[in-house]
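Chemist: Sequence unavailable; structure follows:
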C-alpha cells in the first residue's frame, strides 16, 4: 500500500483490485478524519473477519466485532484500561523488568558479536508481563525458550508462509476459507487457553483469591452480570483474556524491538534518554512511580517517533456499512457504496513529506510539546484513531515505557554487524516485522540506578 500511495501523489482517492474485491485507498487528511470520526457509523466495521463458529475466541476480540456487539464489548472492557486499573499493575511489571535485567546480565557477554534478536528478547518480556497481568501466572519465557504459554501464543501470530496463505484466504476469499474450515486459532491453542482460564478462575473462586490484574476484572464483570441477570460466560472471559494476551504480547514486542533498533543506531538520542531516566529515578528513590513513568517527555517522544517510522499495523482496513459520499480537501467528491473496502495507508501517511519533514529520519523532537501540534489530525495513526482507537494503548505504553527506561538505565544498547541500515518488511507477516530480525547488543553500564 505504501508504493500505491506514493505512485498516485496528489490524488485524494485511488481505486484498486484485491483479487475479485475492489478497494479504495484514501490519501486525503480530511477524508481520513471523516472515515475515522465524523462518519464513523458508516465505517465502523474493520476489514478483517473470522467465522464466529470456527473461531469463537478470536471472533469476540473487539477488533473483529461490529455494530452493537462491538459497542457493548467496548463499553464493558474500557474500564479495565483506565489509569486507576493500570496503576496497580506496575509492581507486577517491575518484577518482570527486574527479570529482564537479570537475563541480559547473564547473557550479554556470551551472546556473540551479533547480539540479541530484539523482537525475540522483547517478546520474552511482554509475554511475562501479559501472563502475570492477564492470568496471574508465570510464563517462564526467560528460563525456557520453548515455554508452553509463549509457544501457544506464537502459533497465532508467528509469521510464516502457511499462516500468511491462511490469513489471505480468510480475509480475501472468506467463502473458500469457510469451506476449508480455516481458523486463525488452531484447535489445540483454543483448548489450551480455555484450560488455563478455567484453572485460574476455579482456583480463585475456591480459595477466595483476589488479585489486582486483568483476570480479576473479568471475574468481577461475570459476577456483576450474574447479579443483574445478564450473560457473561466463561467463554467471554477466555476470549477477552486471550485478546489481552495476544494484543499485549505481540504489538508491544514489535514497538519495543524497533525502539531498541533506533536507539542502537542513534546513540545521541539514547544518551539523552538515559539522562532523563536516571534523573527521574534518582529523584524517586531509584524507582519510576506510575505518574512519573507516564510523563517522561523524551521517552514518550521516542516511542511515538518509532511508531511513526514502524507502525505495528502498516494499513487500516475498513468496510463501508452505509452508502456515503466522501469529499476531499480539493473538492473531489466520490460515492462509496455499501460493502466497499476502504484502506487507510498508515505507513504512507507517516512517511509523507507533506506532513513529516525529512520523513525517513528518526527525529523524536517531532513529538515535542512545541512541535507535535504541527502534525495534521489523523495523519499519525500509531494506535489507530477515532472510537476504534486501540483499546489497550495505555497498557502498551506502560509496559513499553518501563522496559525501555529499565534497559537504558542499566545497559548501553549498540548496533551489531547484523543491525540493518534499512529495515525490510517480512512479506509473510501482516504486522510490522523486519526480515532477518532486528539485532542489537547490550553492554552493562558500570553505574546504573
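Modeler: Now that the structure is in, tell me what you want to look at. Worth saying up front: this structure is predicted, and the values here are computed from it rather than measured.
Chemist: switch to C-alpha atoms for all contacts and neighbour counts from now on
Modeler: Fine.
Chemist: Can you show me the strands along the stretch 251-400 of the chain?
Modeler: Residue ranges of the strands in the stretch 251-400 of the chain, as given by DSSP state E, counting those that start in this stretch, are 316-319, 324-327, 333-336, 341-344.
Chemist: Out of these, flag the one nearest residue 374.
Modeler: strand 341-344 (20.6 Å; C-alpha to C-alpha).
Chemist: Pick the most deeply packed of the strands of the stretch 251-400 of the chain.
Modeler: strand 341-344 (a mean of 23; mean count of other C-alpha atoms under 10 Å).
Chemist: For residue 6, what is the enclosing helix or strand?
Modeler: helix 2-7 (DSSP states H and E).
Chemist: list the buried ones in that helix?
Modeler: Residues 2, 5 are the ones in helix 2-7 that count as buried (16 or more other C-alpha atoms under 10 Å).
Chemist: Let me see the ranges of the helices in the stretch 1-150 of the chain.
Modeler: 2-7, 29-33, 56-59, 67-77, 83-86, 90-107, 118-130, 148-157 (DSSP state H, counting those that start in this stretch).
Chemist: Quick one: closest of those helices to residue 212.
Modeler: Nearest of those (C-alpha to C-alpha): helix 83-86, 8.0 Å.
Chemist: Against that first model, consider the following:
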C-alpha cells in the first residue's frame, strides 16, 4: 500500500512539473493575438521555427516562407523564437523607415544582448554590438580608418595580395580549389597589412606531410577561430531560446580567449615596433589602422582592449565578409560563361596606364556583378533590431501595434532580395538588372528591397572596404583565369543550414585554368 502511495505522489509531482513547464513555454503564445497582430501558430519549444530548430534548414528559409505567406496582406506579423515574441517586418518601406526615419526608436541591435561584459571585453568595442551613446562613440572611432581615401592608398597592397593569389593558384598541383579558403588567404594577406602593417605570408604552400591548415598564417588561423567560435555561440543562443536564464548561468564567448590574447599581443608588438622606428629616426606613417588608432588613443583615452577590439572588428569585416563575397561572386561567374566573358572584356579594355583604383571602382559591369552577388548572398541577411523608444506602427488594415523598449524586430533582407515582385527571376544571376539605365542600385535601395549591408546610421562601416577587396580580387582572377565549377558543385543557391553569415550549402569548389 505504501509503495502505491509513493508512486502516486511521484506521478503527481511529475504531472505538476510538466504542467508548470508547459505553462512557462506557452505563456506568451497569445502575445500577438491579444494585440491584434496576425502570424503563424507557434509550437512548443521551437516557436515559429520548427524546421530550423531541428537543423533541417536555415532560419532564413522559414522566415522566407512566412514572408511569402503574409506579405500581400500584412506589413508585419508576430513570430516566436521558442517562447519569445518578435515582430517580423514584411513591408520593405516599413523596414526602411525602421532603419532610417525611425532609427532613434530602433537604435540597438539584438546581438548586443549576446555578449556578457563579465566574460569578454574586446567584442564590446564593436559598433555592431555596442548600445546607446557607446555605439555612436565606437563607430565614430572606426569610420575615419575606413574612408575611400584610406582604402585607395592601399590599392597597390590589394593588388599585390591578388597577385600572390594568382601565383598560388598557378602553382597549385590541381586546378580545383576550395575558393572560399583561397579567398580567405587573400583577405588575411591584405588585412594583416592594412591593419597592422605586417606581412602575413598567407600563401605558404603546405608540404605533402602536413595538413593544409599548417600553412595558414597566425592571423588567418585566429580569424578563422573567431568565426568558428561565433557560429558555436549563435547555435548556443538558438538552443537556449526557451531558457534564456541559462545564458546568465553559463555565458559563452564569441571570441576565443586565445584569439583575444593573440590580437592584444599583436597590437603591443606593432606599437613597440613603430616606437622603435620613430626613436631610430626611421618611422614613417603608413596610414594603416594602427596609425589611426594610435592617434585616437590619447584624444579619446582608449585603452588597449578597446584598441585591440577595433582591430578585430575591422579584421572580421575585411577577412570573412569580403571572402564570402569573393567566393560567391566567382561561383556565380563560373556558372555563367556569358557573364564571365562580358566581365573579362570590360576588364581587359582598361589601358595599363589607366589601371587605377578609381578606374576599377567605376567599372559598371564589375559593380553590377558584385551587387547581384550581394543580392543573392547578402552579408547581413537578417537584421535583428531592438526597440529603444516606444513607437506605434500601423499595419496594412490600419490596425496598430505599440512597441516598447526591449521588443525585438526582425527584417529579412534575404526575403526582399528574392522576391519576384521586385526582382524578376530572383534565383537567376543577372547582373544587368543593376544597370544604371534601369535605375541601378539606387532604385532598389529607395524601394527598401536591397540592403545587403543594412541601411541607415548603423549600416555596416566596413562596406566600402569589403567591396574594394572584392573588386580587386575578382578583377585580377577573371583577367588571369577561366573559372568553371568543379564537377561535383551544386547548381542551385541553397544556403547552409548553420550559416549566420550567408553561405552556400557545401564547399565552393572551382577550377582555374590559366589564360596567360
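Modeler: Looks like it came in fine. Computed from a predicted model, the values in this text were never measured in an experiment.
Chemist: TM-score of the superposition?
Modeler: The TM-score (TM-score structural alignment, normalised by the length of structure 1) is 0.92; 434 aligned residues with a C-alpha RMSD of 1.9 Å.
Chemist: Deepest-packed of the helices of the stretch 1-150 of structure 1, please.
Modeler: For those, where neighbours mean mean count of other C-alpha under 10 Å, the stretch averaging the most is helix 118-130, with a mean of 25.
Chemist: Relative to structure 2, what is the average displacement of it?
Modeler: Taken against structure 2, helix 118-130 of structure 1 registers an average deviation of 1.0 Å after superposition, with mean C-alpha distance after the TM-score superposition for structure 1.
Chemist: which residues touch that helix?
Modeler: 92-93, 96-97, 100, 138-142, 150, 244-245, 248-250, 252-254, 256-258, 260-261, 399, 437-440 (C-alpha atoms under 8 Å, 6 or more residues apart in numbering).
Chemist: What's the PyMOL line that selects buried ones from the residues you listed?
Modeler: Buried members of these, defined by 16+ other C-alpha under 10 Å, are picked up in PyMOL with:
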select buried, resi 92+93+96+97+100+139+140+141+142+150+244+245+248+249+250+252+253+254+256+257+258+260+261+399+437+438+439+440
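Chemist: so what corresponds to residue 383 of structure 2 in structure 1?
Modeler: Aligning on TM-score structural alignment places residue 383 of structure 2 opposite residue 316 in structure 1.
Chemist: Contacts only, for that match.
Modeler: Counted by C-alpha under 8 Å, 6+ apart, residue 316 of structure 1 has contacts 46, 47, 343, 344, 345, 346, 384.
Chemist: Same list (the helices of the stretch 1-150 of structure 1) but as JSON lines, adding distance to residue 297 of structure 1.
Modeler: Below are the helices of the stretch 1-150 of structure 1 laid out as JSON lines (distance: least, C-alpha to C-alpha, whole Å):
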{"stretch": "helix 2-7", "distance to residue 297 of structure 1": "30"}
{"stretch": "helix 29-33", "distance to residue 297 of structure 1": "27"}
{"stretch": "helix 56-59", "distance to residue 297 of structure 1": "36"}
{"stretch": "helix 67-77", "distance to residue 297 of structure 1": "28"}
{"stretch": "helix 83-86", "distance to residue 297 of structure 1": "18"}
{"stretch": "helix 90-107", "distance to residue 297 of structure 1": "19"}
{"stretch": "helix 118-130", "distance to residue 297 of structure 1": "22"}
{"stretch": "helix 148-157", "distance to residue 297 of structure 1": "32"}
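Chemist: Go through the ones you listed and name the closest to residue 332 of structure 1.
Modeler: helix 29-33 (10.4 Å).
Chemist: Not counting sequence-adjacent ones, nearest residue to whatever residue of structure 1 lines up with residue 435 of structure 2?
Modeler: Aligning on TM-score structural alignment places residue 435 of structure 2 opposite residue 368 in structure 1. Leaving aside its sequence neighbours, residue 368 of structure 1 sits nearest to residue 301 (C-alpha to C-alpha, 6 or more residues apart in numbering; 6.4 Å).
Chemist: one step back: burial count for the match of residue 435 of structure 2?
Modeler: Residue 368 of structure 1: 15 surrounding residues under other C-alpha atoms under 10 Å.
Chemist: ok, the residue nearest to residue 78 of structure 1 when sequence neighbours are not counted - how many residues close by?
Modeler: Sequence neighbours aside, residue 391 is the residue nearest to residue 78 of structure 1 in space, at 6.9 Å (criterion: C-alpha to C-alpha, 6+ apart). Neighbourhood size, residue 391 of structure 1 [other C-alpha under 10 Å]: 20.
Chemist: cool, residue 188 of structure 1 as well?
Modeler: Neighbours around residue 188 of structure 1, by other C-alpha under 10 Å: 11.
Chemist: what does it align to in structure 2?
Modeler: In structure 2, the residue equivalent to residue 188 of structure 1 is residue 258, according to TM-score structural alignment.
Chemist: Sort out which residues of the helix or strand encompassing its match are buried, please.
Modeler: Per DSSP H and E: residue 258 of structure 2 is located in helix 257-279. For helix 257-279 of structure 2, burial by neighbour count (16+ other C-alpha under 10 Å) applies to 259, 260, 262, 263, 264, 266, 267, 270, 271, 274.
Chemist: aligned partner of the last one in structure 1?
Modeler: Put plainly, it is residue 274 of structure 2. Going residue by residue (TM-score structural alignment), residue 274 of structure 2 aligns to residue 204.
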